[in-house]
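>>> based on what follows, work out the 3D shape:
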Amino acid sequence: MAERYGPWSGGIVDRRTASLLGNVDFRRLYAGHAVSRIGDELYLVASMWLVYALTGSTLYTGLAGFLSRFPQAIGFLLGPLVDRSPLGRLLVVVELAQGVVVLAVPAAAALGFLDVWVVLAIMPALATLARLSDPAQNAAIPRLVDDSLLVRANSLASTGDRAIGALAQAGAGAVIAAVGAVALYAVNAATFAVSALCFALVAIPSTEMTGTIPSARDYLADLREGVSLVRGSVIGHLVVAASLAVAFTGMATAVLPAFADAIGGAGTYGLLVASMTAGTLVGAIGASRLESAPFGPVTIAGFAAAAGCWLVAVSVDWLPAVLVCFGLAFVPVGSYNVLVSAALQTGVPEDLLGRVTSTTGSVTAVVGPSGLLLGGYLGDVLGSASVIVASAIGFSLVASYWLAVPSLRGFPSIGTLEPGTFAC
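Just a heads-up that it's a prediction; the model follows:
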């Protein structure tokens, strides 16, 4: 566990937050993640809008979302490599590789052969690289901070990411309207370079497995060990519930450009995405206050409330009200994301965390892209508002699943979990 602290004063923030901010390596990891996240949010807005602008079809925006997420399905194959790799070096290489890939769109535009297929082609490449970066960042956190600070660490990271991301998304619509979506790809490439520099400065402690090269038999054994832990514990039910939530969110995401276009245009699209991010931010900020509350009942109530907010959003025709409802729907999602991350980082042994994170990501990736494709298809057939209504009904089904499964319904507070709980 790294204990390198800088001269941070706790006069403004509480003791636990001050302890985190005084951890030099955590600050650098957080800075790299935050900068990379800014680029990701700009890329999200730019890519979805550019695809819609080039085609005018929600079917293509659904396909774009599918291609950007489906490669996550192979993430479980990369998990053993993450657990055995020097995490700092891995993060630097992956960030630089993503920066090179994303430059393909500005290059194609400069050479005069940009079309929708160029935009679609880079999406799976970036998503595959992210399957190395995301689990590596997740696995690094418990190596840098104490177990008692994991919820606060995830809350702090998520809060900062969402705050900056919301501003980036809100501004992205205005930038697209002014200079076009292609310019955001160039900015995204620059953010990858900056995040790589930040990660290069982080000293991430090794484990016994770090730097070892597995044989084919060892690799398969590592793979089975991660999958078995997911299947044999409450993590499996968490994955099912998360997959449903991702699928229904994907349906709404696929039609969001068309929904925004019907009520405003590119600027409105940026505002809608920003409102969702702002809601997630508020939820992340409040997550620390929920770590002592029973996680099961909190999640059930949260997803039920989110479903209601989405239904209201499509039934009003006043833009400020629509934005507020979209934001409120994602408040429970923000808290849920932080608390689940902390639960996994506490309950899963450190030497298995990369594999478990990759496996859970792979499972949700199999279901999530299907929601994007279905949403894109239904958007052309039924209209964007109808798809968002269907997504709201889907969120209520997620709440019902948590209510129906005893281990989820009775899931205790995150603060009471013991290290390695899920391996017992």
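
>>> C-alpha from now on. contacts and neighbour counts both.
Fine.

>>> any idea which element residue 301 lies in?
Assigned by DSSP states H and E, residue 301 belongs to helix 295-313.

>>> show me what the longest helix seen in the chain is packed up against.
Counting residues, the longest helix in the chain under DSSP state H turns out to be helix 24-55. The contact analysis (3 or more CA pairs under 8 Å, 6 or more residues apart in numbering; DSSP states H and E) places helix 24-55 against helix 15-21, helix 58-69, helix 116-144, helix 150-179, helix 182-200, helix 235-263, helix 266-290.

>>> pull out the buried positions in the longest one.
Of all the residues in helix 150-179, those buried under the rule 16 or more other CA atoms under 10 Å are 150-176.

>>> the residue nearest to residue 114 when sequence neighbours are not counted: which element?
Spatial nearest neighbour of residue 114, excluding adjacent residues (CA to CA, 6 or more residues apart in numbering): residue 108 at 4.9 Å. Element membership for residue 108 (DSSP H and E) is helix 104-111.

>>> please provide the structure for the following sequence as well, for comparison with the first:
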Amino acid sequence: MRTLLTNRTFLRLLAGRLVTNAGDSIYYVAALWLVHDLAGSTVYTGIASFLVMAPGMLQFVVGPMVDDLEIRWVLVVTQAAQGLLVLTIPLAAWLGVLRVELVLVVIPLASLLNLVTYPAQSAALPRAVDRENLSTANAVFNTAHEGVNMAFNAVGGVLVGLAAVGAVGAFVVDAGTFALAILLFLGLTLPERAGGDGRAATADGGTDLGGAPDGDDGADESVRERVDRYTDDFRDGLAYLRGTAFVPVLAPQVFISFAMGMMLAILPAYAGLRGGSGLYGVLLSALAAGALIGSVASARLDWVPYGYWMLGGTALTGIAWVGAALSTWTPAIVAFFALAIVHSGGNKVLFDTLVQTVVPEAKLGRVTSSMSTINGVATPIGSLVGGAAAAVVGPVPVVLSVGAANFVGTAYFALSKSLRSLPAVADVEYGDDRIEEFSGGP
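Okay, the predicted model is just below:
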């Protein structure tokens, strides 16, 4: 940890992460509550939640882009574009033309830009720290991520609830975070990395365009050719995943992500049922607090066999969601929401470390983006289903269904001896056959 505190590149990357997290938290709270306020229907909040997450379906394009481009400028440009985009909401309100349709247009565009930010930061991390500090760096990143989310989800809820600010004013505050992030990322420098799979390292720390002929920097490559190349890289990522333990481990997570998407879509309505906009921010903060606890604990739990980590974690999460659905006492609801996300917060650290340890660096961007795409498709679709379902049965049964989904995940791991026998993350090494040549299943 002391080494990380003296690593200026890591600290600047971490500071940028904190600021972008703060802005994203405020944006998310303000956007979904504004849609809920303007439309008054879970169908619309389901659509809004879908649009926030739907760009994740294009993750297969982003991974190779991150491998190709110079990370500093990717971060600067995306932050600037997002800042300008979110300012259209307060501008429309000032002109008296703010409608829910405008918010539903801004949401996916901002999310599409943000789709580049976090993969770029993740791709930069293994270049900013040494291998022996990577697990700790991931834990710090995720701990800081959830800590900021916890604080600024509450801040977003407070801003939305203040008559002098409201959801529209929160977008102005959000734009300020993008400006600060730009200043931080402008000063970011990364060491050169070795290329692979036809990509040669460049002086700016990026890589030249894979697939371009020798002597051609790829500038004349058509859009169709680039899309085809990105698709090939996505397939390359999938090809690597086949036969590895990552596939059976991802399967229940995809199912649970679908259910989580349902819950996120109905959260404004659930909070309105139990307390209002203030409770909405508190519940989002509780989710972030639980993830923070999980992230902190994960640094000391990498010795736990990964299969049993998944088995126990999904069971605990299912119990928590059922408790949240059945409780009417606000402190208990908040506590159950926090408990429900502890395992997810810890698993993000452990799973990211597992992937970064086993997967070759030259394939890391496309493999992680392939997995994110698979997992990312489930959550937005779940939001659409959850919003529509809540309009018929109400938000509480939807929360109960999220708990049931986690119990299905528990059964999945309980019935598979090969999955339960997966090794602890601390015991895994580069190219570990127990992960890469996994032949077991449920």
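
>>> what's the counterpart of the residue nearest to residue 114 of the first structure in the second structure?
Taking TM-score structural alignment, residue 108 of the first structure has residue 92 as its aligned residue in the second structure.

>>> so what's the residue count around the aligned residue in the first structure for residue 259 of the second structure?
The equivalent of residue 259 of the second structure in the first structure is residue 248 (alignment by TM-score structural alignment). Counted with other CA atoms under 10 Å, the neighbours of residue 248 of the first structure add up to 28.

>>> residues contacting residue 248 of the first structure?
If you count contacts by CA atoms under 8 Å, 6 or more residues apart in numbering, residue 248 of the first structure has them with 368, 371, 390-392, 394-395.

>>> quick one: residue 369 of the first structure is in a helix?
Yes - in this structure, residue 369 of the first structure lies within a helix as judged by DSSP: H, G, I helix; E, B strand; the rest coil.

>>> how about the nearest residue to residue 405 of the first structure, chain neighbours excluded?
residue 237 (8.0 Å).

>>> so the one you found sits right up against residue 409, yeah?
No - at 10.7 Å, residue 237 of the first structure does not count as touching residue 409 under the criterion of CA atoms under 8 Å.

>>> from residue 400 of the second structure, how far off is residue 52 of the second structure?
Note on residue 52 of the second structure: its distance to residue 400 of the second structure, by CA to CA, to the nearest Å, is 23 Å.

>>> I'd say residue 170 of the first structure and residue 266 touch.
No - counting by CA under 8 Å, residue 266 is not a contact partner of residue 170 of the first structure; they are 10.3 Å apart.

>>> more neighbours: residue 52 and residue 400 of the second structure, which one.
Per other CA under 10 Å, whichever of residue 52 of the second structure and residue 400 has more neighbours is residue 52, with 24 against 21.

>>> hang on, isn't the more buried one packed against residue 111?
Yes - assessed by CA under 8 Å, residue 52 of the second structure is found in contact with residue 111 at 5.6 Å.

>>> now do the residue most central in space within the second structure against residue 372 of the second structure, distance only.
Nearest residue to the geometric centre of the second structure (CA atoms, centre = their mean): residue 118, 7.7 Å. Counting by CA to CA, the separation of residue 118 of the second structure from residue 372 of the second structure is 11 Å.

>>> swap in residue 186 of the second structure?
27 Å.

>>> do residue 8 of the second structure as well
In terms of CA to CA, residue 8 of the second structure sits 29 Å off from residue 372 of the second structure.

>>> ok, those two, which is more surrounded?
residue 372 (20 against 13).

>>> what residue of the first structure matches up with the more buried one?
In the first structure, residue 372 of the second structure lands on residue 361 (TM-score structural alignment).

>>> then residue 117 of the second structure?
Counting by TM-score structural alignment, residue 117 of the second structure lines up with residue 133 in the first structure.

>>> what's around the nearest residue to that match once chain neighbours are set aside, how many residues?
Counting by CA to CA, 6+ apart, residue 133 of the first structure lies nearest to residue 91, which is 5.8 Å off, once chain neighbours are set aside. Neighbourhood size, residue 91 of the first structure [other CA under 10 Å]: 30.

>>> in what helix or strand does the counterpart of residue 91 of the first structure in the second structure lie?
With the correspondence set by TM-score structural alignment, residue 91 of the first structure lines up against residue 75 in the second structure. Using DSSP H and E, the element containing residue 75 of the second structure is helix 71-86.

>>> give me the residues contacting that helix.
106, 109-110, 113-114, 116-117, 120-121, 124, 171-172, 174-176, 178-179, 181-182, 185-186, 188-189, 205-206.

>>> filter those down to the buried ones.
Looking at those with 16+ other CA under 10 Å, the buried ones turn out to be 106, 109-110, 113-114, 116-117, 120-121, 124, 171-172, 174-175, 178-179, 181-182, 185, 188-189, 205-206.

>>> burial of residue 362 of the second structure, as a residue count?
Count around residue 362 of the second structure with other CA under 10 Å applied: 16.

>>> the counterpart of it in the first structure: what's its closest spatial neighbour, skipping adjacent residues?
By TM-score structural alignment, residue 362 of the second structure lines up with residue 351 in the first structure. In this structure, residue 351 of the first structure finds its nearest non-sequential neighbour in residue 83, 6.4 Å apart by CA to CA, 6+ apart.

>>> now that neighbour: which helix or strand?
Using DSSP H and E, residue 83 of the first structure maps to helix 75-84.

>>> give me the mean deviation of that helix from the second structure.
For helix 75-84 of the first structure, the mean deviation from the second structure after alignment is 1.4 Å (mean CA distance after the TM-score superposition for the first structure).

>>> that's a helix at residue 293 of the first structure, yeah?
No - with three-state DSSP as the criterion, residue 293 of the first structure is assigned coil and is not in a helix.

>>> give the equivalent position in the second structure for it.
In the second structure, the residue paired with residue 293 of the first structure is residue 304, using TM-score structural alignment.

>>> residues near the residue lying closest to that match once chain neighbours are set aside, how many?
Distances taken as CA to CA, 6+ apart place residue 424 nearest to residue 304 of the second structure, at 5.2 Å, with adjacent residues excluded. When counting by other CA under 10 Å, one arrives at 18 neighbours for residue 424 of the second structure.

>>> ok, residue 215 of the first structure next?
Look at residue 215 of the first structure: counted by other CA under 10 Å, it has 9 neighbours.

>>> now for it: which residues touch it?
So residue 215 of the first structure contacts nothing (CA under 8 Å, 6+ apart).
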